[in-house]
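In: Okay, predicted coordinates and the sequence, questions at the end:
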Amino acid sequence: MTDLFTTPSMRLTQVDAGAIERELARLWSAATKTEQTGGVALMRACVFNLVVLTDAAHVAPVTNIIARLTALRPHRAIVAALDGDDDATAPQPRLEAWVQAHCTLAPPGRPQVCGEQITIMAPRAAGPYIPGIVLSLLEPDVPVVLWWTLDRLPDHALLANLQPVADRLILDTARMPGGVDTLHAVRSLIDAGVAVGDFVWGRLTPWREQIAQLFDAPPALRRLRSIERVTISHVPRGATAALLLVGWIAARLDWRPSKVHHTGAVLSRPDGGSVRIERVEVATETADDLVSAALETTDARFTVTRSATGSHLVACAIIDDLTPIERAVHLPTLDAATLIADELRLAHHDPIYEAALRQALDLAKQQPTPAPE
């Protein structure tokens, strides 16, 4: 983990774009004077704008994530934190703001790379003021990423004002109520032209990699097109992840919905064969989202299972008349900073995620199969 240093926040007495920019100038001027008097050299960097929509209770954890993200991708963060309840009868809303810098502690002889954070605290009634302030504070000529941390679906009025300049919208559908309804809402955003990144999808990356690698060997690859059953086990909060994983498998192998039984869905393969899909809900607290994934043919079984400790995944290929192959791989900790950095590898839309989402929604009518007692 890279060592980080965050400057004390500098609170503003006046909140407007001009006042915020002047405070930022003073912040960097003070840093430059420190450098000139023998301090460590600082390099101010910004490869993208990160606009964060959150609430007042989450400002501190969001700031910690922004600081960690600075070590991966230095940027300008604009945090708009809403406080209190909506109250249309409230007097003229009062805004508060402060600025601070996040710097990596570089080895001797190398400059500290720094990003900056602008935090604006506003009552919920002041929501309509937020887009104008944010737009005036964006660094030009670099991408704009909107990170929606609120537990409810993105407000379309707010998105309508920010969408023209936002290159990506990042959210976490696992945190939002509604399950399948939330996924439908995300698809509506995509259909409207919004490039969406979902933390649920990012956390599935190790699972997708291990499933794909199970079919690298020729004997396994020959059986890929003849899979007859897919079973995904998940904890209750992992229902969205399970749907997206099944959707990804179906989309990559060009399976099409055929019919739904009470025990699962049946999909049609391109060769005319059938694949039964089952999602099994498991009551356990030792797993995060997914427990296991199994793909089966008449003579083979391919599985990826989370270890009891949650520290690694175990991938196993069992093919008749062949020696079973098993490997354990470390399961990395994918915090929000890492997930956002991964999302930035894509400039706009993620066609693989969007195809998986469409397939997942086609399968959403299936109810999870109860776990055997």
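Out: Cool, got the structure.

In: When you work out contacts or count neighbours from here on, use the C-alpha atoms and nothing else.
Out: Fine.

In: Spatially nearest residue to Gln286 (excluding sequence neighbours)?
Out: Gln isn't right for residue 286; it's Thr. Ala308 (6.6 Å; Cα to Cα, 6 or more residues apart in numbering).

In: And Cys46, by the same measure?
Out: Nearest non-adjacent residue to Cys46 (Cα to Cα, 6+ apart): His75, at 4.0 Å.

In: How about the contacts made by that neighbour?
Out: Applying Cα atoms under 8 Å, 6 or more residues apart in numbering, we find His75 in contact with Ala45, Cys46, Val47, Phe48, Asn49, Leu50, Gly115, Glu116.

In: Below is an additional structure, to be compared with the one above:
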Amino acid sequence: MSEAAIDINAIERELRQMWQEQATHPDAGGQAVIRALTLNLIVRAPDDGWAEQALAVAPALTAQHPNRTVIVIDRPGPATELQANAQALCTLANAGRTQVCGEQVTISARGAPAGQLASLVLPLLVPDLPVVLWAPGPQPFAQPLVQRLYRLCDRLIVDSTTFADPLRELAELAAFEQTANGAPAVSDLGWTRLTSWRELTAQFFDTRPFLPHLHRIDEIVIEYAAGNRPNPVAALLFVGWLASCLKWTPLEDAVGIEGETIQIYLRRPAVGVGPAAIRLVSVAIRPVDRAGVEGLARLALRAVDNQQAEFVVELTSDAGHACTRATIAGAHPIERTATIDRPALADLLNSELRLLSRDRTFAAALHLAGGLARRLALP
């Protein structure tokens, strides 16, 4: 279907016809096919590369969350060009089992105004089902189509690892999440990638002898893979998570960049001194050259208050694994090798699609990290 104005009714007729044919003529294996939709997923793809990724993960998303996916390839151009096609997406089922299918509509646009694209998307949404908008790529909040659609969505998914101006865009994301206040709920795939790092860090302090050191941390050093374009957002989100959980607060104006290293100071309650006493926590975030690594590469938490202790998580040369090491003064270091997940894009999205409401842990971490990013981005 290719014309200046896409016929939405024709797309719906095409989908109905596909289901009627499936009901009348099952596949060659004799498997029954059912249409099962649990949500609407809108994908705003800024170029063909992102569109290919969306098309590639769509079957895996349908397998866990049967849905109607509307992919909008939103390219700039001097003249308006629109194309659309529809298809069923079915998961492979074992012999004798029912095949569950979703639907996919792809709108390929060039030079189309955001209002026109939004008017095409809205009638394609299945009524009474949640609406999720996935907006990958840089500057998601600057995109006119995202600005028009997000108010109608239950969840907005972005990916901070793809930000072109990481500090500024992280600050924008934090401001958006706080203003939205869960309507829509906000997800960041960059945050989801931190799950293993947060779990390994928390596991140190599941051990009773180590727990007191958690409240005596004085120094944090985080190294992240520089790649082609340094992006410290994952490190800032990790700091935001730790600080928000432990009730640390940033020192006013104690944020800066020295060379390539981000330096931050936070205040924490002093242990065993008095309710008003505080100690400073210094945080250093710096890029390192690590071939084949994306995101965090190493983190170290150090306590020098009272008894010295250090807790380290570091990626090994064996892909998908990390070495964790706890060193307490006067005792032998305790080391182990742990699996650290590098989830595929489909796994990240499926994880976020399972969420039914605002992720308050993420919101608290993002609020603190966004405040730090805003100060760092100031000229």
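Out: Cool, the structure landed. The structure presented is a predicted model; accordingly, all values stated were derived computationally and were not measured.

In: What does the TM-score come to for these two?
Out: Laid over one another, the chains give 0.87 as their TM-score (TM-score structural alignment, normalised by the length of structure 1), with 352 aligned residues with a Cα RMSD of 2.2 Å.

In: Now compare the contacts of His75 of structure 1 and name the two farthest from each other.
Out: Ala45 and Leu50 (13.2 Å; Cα to Cα).

In: quick one: which of those two has more around it?
Out: Of the pair Ala45 of structure 1 and Leu50, Leu50 is the one with more neighbours under other Cα atoms under 10 Å, namely 24 against 17.

In: Tell me the counterpart of the more buried one in structure 2.
Out: Per TM-score structural alignment, the equivalent position to Leu50 of structure 1 in structure 2 is Leu41.

In: just Leu361 of structure 1 next, same as before
Out: For Leu361 of structure 1, the residue aligned by TM-score structural alignment is Gly370.

In: Check the gap between its match and Thr179 of structure 2 for me.
Out: 13 Å (Cα to Cα, to the nearest Å).

In: go on, Arg198 of structure 2?
Out: 26 Å.

In: quick one: contacts for the residue nearest to Val196 of structure 1 when sequence neighbours are not counted?
Out: Of all residues not flanking Val196 of structure 1 in the chain, Leu169 sits nearest, at 4.8 Å (Cα to Cα, 6+ apart). Neighbouring residues of Leu169 of structure 1 by Cα under 8 Å, 6+ apart: Val145, Leu146, Trp147, Trp148, Val194, Ala195, Val196, Gly197.

In: Can you say which helix or strand has Leu169 of structure 1 in it?
Out: Using DSSP states H and E, Leu169 of structure 1 falls within strand 168-171.

In: Output the contacting helices and strands for the helix or strand following that strand.
Out: Following strand 168-171 of structure 1 in sequence order, the next helix or strand is helix 180-191 (DSSP H and E). If you count contacts as 3 or more Cα pairs under 8 Å, 6 or more residues apart in numbering; DSSP states H and E, helix 180-191 of structure 1 packs onto strand 196-198, helix 351-363.

In: Looking at these, which is nearest to Arg187 of structure 1?
Out: helix 351-363 (7.4 Å).

In: Aligned against structure 1, show me the partner of Ser160 of structure 2.
Out: Aligned partner of Ser160 of structure 2 by TM-score structural alignment: Thr173.

In: How much space separates its match from Pro154 of structure 1?
Out: Relative to Pro154 of structure 1, and taking Cα to Cα, Thr173 of structure 1 is found at 11 Å.

In: now whichever residue in structure 2 pairs up with Arg22 of structure 1: how far from Ala369 of structure 2?
Out: Counting by TM-score structural alignment, Arg22 of structure 1 lines up with Arg13 in structure 2. Separation of Arg13 of structure 2 from Ala369 of structure 2 (Cα to Cα): 48 Å.
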